[in-house]
Structures are given as structure tokens and as C-alpha cells.
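K.L.:
sequence? don't have it. structure:
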């Protein structure tokens, strides 16, 4: 969502692609920094994002690990395939391709959607030319549901606990990315006003949800 930055600083700024895109900034090898955080680095202690090294005994419903294949959010007409997201050599999370506006990314080194832990799902809100997959994400509210189809044939159905926006200089990284004892998911995109001087949106929108 931000304008391109020709010289991002590793661990300080998100890796950016062309257009007004989601901006990504994971500054460590574990997901505990400013994912989609623009030029603001969220300084917190590293925490595991989920998966086999879950920090707590699992509670509630959960599914075995399996690759997500499609995200369905009927309320906002989302029916999008997944792509894996990984860290580059500078420890920053690469965004989904900017030329496909109907694509969501999953942090593949973290928990899979439905698995115990915190699954991170992120997408663009817009590009230079059009709205993108998470353009309507702000419409989700407590009690709404979405489904992640998985490669094992099982559907992971999530219910929204809350949808909240955060100023980028006050982003609650630990709350968003910390490992959890139940199967949870975060849907994340940019929000707020587009600051042309800064080349970035002013806020992030995070949808918190758990498996049902």
C-alpha cells in the first residue's frame, strides 16, 4: 500500500513492492516484529508464531498441520488462493506478488490455519490501479465467520473475536503474533489514511479469530 522505497534498511523497514501495497517488516527469524508495519519497526522480544514448537499445551479444537489452499470470507466476497510467504536474506517477510490482487499470503514457517498457534494471513488492501483482496476487511465484525480450505481436505472454520485498527507507531506486536494454546488466526492489512509524505498508510487492521 505504500509507495516504493528504494533503500529500505534491514530490520528497520518493511520490504516493499510497487504500488500502494501492504508493507511488510519482519525483523527477526521468528514472526514477532512489524508485519505489514510500514516504516515503523515494532520492538518486542521474539516469540514463536506457532506450529510444532507451541509454547503451551493445546486447548480447544485444533487440526493437524496442513497447507492452506483457499480463503473464503463470504461476507466480503473473498475467495482467494494462498501463496507461501517467507523471509528474505534481511529477515523481512516478502509480500504476495503485487500483480495479483486476489491473492493472500500465509507465513509458512508459522502455524498453519487450524493448527494450534497463531496463523498469520495477510493481503493487500489496494494497488496503484485497483482495490485488492482485503479491501473489505474492515467490514468484518465479532461473530462473523471465514473458512480456510486446506490441502488435507479439511476446512478450518474461524469465528471473528474482534477487528481492530492500530496506529503503526503503537502496533501491539506481541498481542498479534504471540503463540497461543488454541488454534487462532490473524487477518492483517493496512488501514487508515494514506500519508503521501511518508509513503505509507497510517494504521494496520487486524482481525483476531479462533477455530470453531
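P.N.:
Received it, and whenever you're ready, just let me know what you need. What you see is a predicted model; the values in this text were computed from it and never measured. Numbers count the residues shown, from 1 in each chain.
K.L.:
only C-alpha atoms for contact and neighbour calcs from this point on.
P.N.:
Noted.
K.L.:
which residues sit in contact with residue 134?
P.N.:
78, 123, 124, 125, 126, 189 (CA atoms under 8 Å, 6 or more residues apart in numbering).
K.L.:
ok, and here's another one to check against it:
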């Protein structure tokens, strides 16, 4: 579960359609990449070009996000795998900030088959293909699907979405993109 920035009168971020086709992309026979921090994420379909910074978890185990005063950054969960290693690498970003839409505002517009490229500190680029985009109520966050074991190099992108609850200052859902390394 992540908590993201607030806007006074937010434009509602896009939500993935419940009936969107799901695709599985069998991982091609790619050798896993060695560990290397991601430094940039590119998502052409939603015009995202963002620097990536490492993040961790707070004392309650809640995933941290990049600083709210830098809403154009994505965060990489540094205690997990890096993009291209076997397992699920996790990138997180704000949906909005006091100044307006943030880096992952349009995550809910992604569709199966679209690509995500992650540039790593070793200058290698890991390309992932979107399998699915889902909205989950924060009380039903699928921890195992996001952080659990995997037999291929996967990528999970996470932001907030759904209805904004003014009483709590949070969105009620998380939008999660599930992708598999394909190049």
C-alpha cells in the first residue's frame, strides 16, 4: 500500500477498464541481467520519461515513494530485485502532487502489449511488455503478486488511483502494471 500526494481539486487519474484483455507474454529465452540500479524509465505509450531514485520501506513496512516535492521522479524498491534480474522489480511513483498530475498519473491508460524500457546504471536497457493493468483497493493490495517470487524477470509499476477520499487525503485504490522482460 502506498500513500500519495494530494491535490485540492484533482483531475481523476485514469483507471484501467475492468474488462481489459489480459495477456501473458512468455519470457523469451533471455539470460538474467546482473544487479544494477535503474536510473531511468521510459513508457512511450503514456509519454513518461523519468529519472529513478532508490526507495525503501518505512518502519511499518509501507513502501516509500519519492519526495512529493519531486513528483516527476519514479522510485525503485531497492530491497527487491533490479529490473532484468529474475523476480519482480518494483517501481513506484506519485499519481499527483499539489502542483497537478505527477509521473504515474496516466498509468491506468497502459494496455497489454505496450512497452516499458528501464535504463540501468550499467547502461543496459531492459525492455518489458505489459501483461496486465489492474486497480486494487488498498485494503486488498496483492503483495504476493507484486513482491512474491517469479521465475522470470518481471516489473511492477505502482501508483494510487480510483476515488480520492478527502477525509483521509488519499486515493482508495492502487493501480498496478504487471510486465515481463521481453528484450
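P.N.:
Yep, it's here. Everything quoted here is computed from the prediction, not taken from an experiment.
K.L.:
Overlay them and tell me the TM-score.
P.N.:
Remark: TM-score between the superposed chains equals 0.81 [TM-score structural alignment, normalised by the length of the second structure]; 162 aligned residues with a CA RMSD of 2.1 Å.
K.L.:
quick check, nearest of the contacts of residue 134 of the first structure to residue 156 of the first structure?
P.N.:
For the contacts of residue 134 of the first structure, the residue nearest residue 156 of the first structure by CA to CA is residue 78; the value is 15.5 Å.
K.L.:
what's the counterpart of the closest one in the second structure?
P.N.:
Under the alignment (TM-score structural alignment), residue 78 of the first structure maps onto residue 48 of the second structure.
K.L.:
Which residue ranges of the first structure form strands?
P.N.:
For the first structure, the strands defined by DSSP state E occupy 68-73, 78-85, 104-107, 117-122, 145-150, 155-167, 183-195, 200-211.
K.L.:
which of those strands sits most buried?
P.N.:
Highest mean neighbour count among these (mean count of other CA atoms under 10 Å): strand 117-122, with a mean of 28.
K.L.:
What range does that strand cover in the second structure?
P.N.:
Aligned by TM-score structural alignment, strand 117-122 of the first structure falls on residues 87-92 of the second structure.
K.L.:
so who does the aligned residue in the first structure for residue 111 of the second structure touch?
P.N.:
Aligning on TM-score structural alignment places residue 111 of the second structure opposite residue 141 in the first structure. With contact taken as CA under 8 Å, 6+ apart, residue 141 of the first structure is in contact with 160, 161, 162, 163.
K.L.:
swap the cut-off to 7 Å and go again
P.N.:
Each residue near residue 141 of the first structure by CA atoms under 7 Å, 6 or more residues apart in numbering is listed here: 160, 162, 163.
K.L.:
one step back: turn the strands of the first structure into TSV, including distance to residue 97 of the first structure.
P.N.:
Shown next, in TSV, are the strands of the first structure (distance: least, CA to CA, whole Å):
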stretch	distance to residue 97 of the first structure
strand 68-73	16
strand 78-85	9
strand 104-107	9
strand 117-122	12
strand 145-150	20
strand 155-167	24
strand 183-195	15
strand 200-211	18
